[in-house]
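Peer 1: I need the structure of the sequence given here:
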Amino acid sequence: MIYIFKTSVKTEKDIKKLKPKLDHLASNIKWNFDLEDCDNILRIANCEILEDRVVNLLKDYNFECKELD
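Peer 2: Have a look, this model is predicted:
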């Protein structure tokens, strides 16, 4: 399954800050940000996670995050 989130993450520095926490959300997690997209998309693939965990993680670091349908 692929999860897609709209975020307020804007820079590579932001991504580096989040990397350790995103890497530990689930085993075999694959994720990436598309900062060239107007919604600064975060894609997470190949894992079963709760969407709320991702949203709350980013909110803990003062980023907005919303799952897209």
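
Peer 1: going forward, measure contacts between C-alpha atoms and count neighbours the same way
Peer 2: OK.

Peer 1: Show me what secondary structure element comes after the helix ranked longest in the chain.
Peer 2: Among all segments of the chain classified by DSSP state H, the helix with the greatest residue count is helix 12-23. Elements were assigned by DSSP states H and E; along the chain past helix 12-23, the next helix or strand is strand 30-34.

Peer 1: Second input sequence below; structure requested for side-by-side comparison:
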Amino acid sequence: MLYIFKTTVKKKKDVKTITRIFEENEAILHFNFDLEDRDKILRVKSEKLEAPEILSLISHLGHDCEELDL
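Peer 2: Got it, this is the predicted structure:
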């Protein structure tokens, strides 16, 4: 499943921190950020995680995140 989120992530150093956490999580198959987009889009592909679990990961790292409808 592909999830798309609007985030408050703005800095590349924050993306690096999130990248480390996401790369350690085997349930996340692929992810990417679009910091150029005004909504600072995060896309996550996972067959095991649901949106609330991904939201929790981001919020534990100090960022707000909300799922967008596809």
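
Peer 1: Superposing both, give me the TM-score.
Peer 2: These two chains, once laid on top of each other, score a TM-score of 0.87 by TM-score structural alignment, normalised by the length of the first structure; 67 aligned residues with a CA RMSD of 1.3 Å.

Peer 1: Could you pull out the buried residues of the longest helix of the first structure?
Peer 2: Residues of helix 12-23 of the first structure classed as buried by neighbour count (16 or more other CA atoms under 10 Å): residue 22.

Peer 1: That helix versus strand 30-34: what angle between them?
Peer 2: Angle of helix 12-23 of the first structure versus strand 30-34, following axes from the mean of the first three to the mean of the last three CA atoms, to 10 degrees, is 160 degrees.

Peer 1: Give me the residues contacting helix 12-23 of the first structure.
Peer 2: Residues lying outside helix 12-23 of the first structure but in contact with it, judged by CA atoms under 8 Å, 6 or more residues apart in numbering, are 9, 29, 30, 31, 33, 54, 57, 58, 61.

Peer 1: do that again at 10 Å, thanks
Peer 2: Here helix 12-23 of the first structure makes contact (CA atoms under 10 Å, 6 or more residues apart in numbering) with 8-9, 29-33, 35, 44, 53-54, 57-58, 61, 63.
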